[in-house]
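K.L.:
just coords:
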């Protein structure tokens, strides 16, 4: 009887280990917000976020599309929190060969280790 119990216990342990959720690296948090330029929402573009290794942050980079002035990271592909280098670009979806509204804008930001919002104002130069 104890052999059967031990075998069932072993099978149960193996099954529960195989059914546990898979970890794909560090915890990532959703990030969303508004991007404006010259007082107006940026219609289309991208927000690219890279952990600032110079400030001791590491982990995966993240990207979010800007649509109608708003951006949001893809589900499960958010940020890890901490210091980030940010590059914001603008696109013209009606004419992919036209000049962007502004040159790529680079800045830095400190983000919490939780889901949050952060608005970006691209300065006019």
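P.N.:
It's in. Here the structure is a predicted model, which is why all the values come from computation and not from measurement.
K.L.:
contacts, neighbours, all on C-alpha from now
P.N.:
Will do.
K.L.:
Tell me the spacing between the residue most central in space within the chain and residue 23.
P.N.:
Nearest residue to the geometric centre of the chain (C-alpha atoms, centre = their mean): residue 78, 2.6 Å. Noted for residue 78: a distance of 15 Å to residue 23, by C-alpha to C-alpha, to the nearest Å.
K.L.:
got another, please set it beside the one above:
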């Protein structure tokens, strides 16, 4: 009787695992439209030492799907360490730091106010560079 109960439980676990595996494979199969980008990030002509880039599909332009985030290191980034992103219109937010640790903040000081702009990103994997423009001071 105990053996029968254990066999039943084992069969249920195997069935559940099989369903989960099928769902996972279906999500990563030929229908997967993830794009992986790599590139350079510069500010005032120089590589951004450290920071982050956040990619959010621009729903106002009809783009939907998952967003992504990438780490900037020595002026380069890659989305290969995340789920990638969908191509097309995105709102991209870049935060850049000088890389000189200040107390507990290992990234250092901000190089510029967070930069946010809409970009039409490629729909296939490849390179895409960002040049953060110099920010103008507000006139009085």
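P.N.:
Alright, I've got the coordinates. If you're wondering where the values come from, they're calculated on a predicted model, not measured in any experiment.
K.L.:
returning to what we had before: leaving out sequence neighbours, find the closest residue to the counterpart of the residue nearest to the centre of structure 1 in structure 2.
P.N.:
Residue correspondence to structure 2 (TM-score structural alignment): residue 78 of structure 1 is matched to residue 84. In space, and not counting its chain neighbours, residue 84 of structure 2 is closest to residue 36: 4.8 Å by C-alpha to C-alpha, 6 or more residues apart in numbering.
K.L.:
tell me the contacts of that neighbour?
P.N.:
78, 79, 80, 84, 85, 124, 125, 126 (C-alpha atoms under 8 Å, 6 or more residues apart in numbering).
K.L.:
from those, which ones fall inside strands?
P.N.:
Among these, the members found in strands (DSSP state E) are 78, 126.
K.L.:
re earlier: how near is the match of residue 78 of structure 1 to residue 67 of structure 2?
P.N.:
Taken as C-alpha to C-alpha, the span from residue 84 of structure 2 to residue 67 of structure 2 is 8 Å.
K.L.:
Kindly report the same for residue 74 of structure 2.
P.N.:
According to C-alpha to C-alpha, residue 74 of structure 2 and residue 67 of structure 2 sit 23 Å apart.
K.L.:
Residue 6 of structure 2 now?
P.N.:
Distance, residue 6 of structure 2 to residue 67 of structure 2, by C-alpha to C-alpha: 43 Å.
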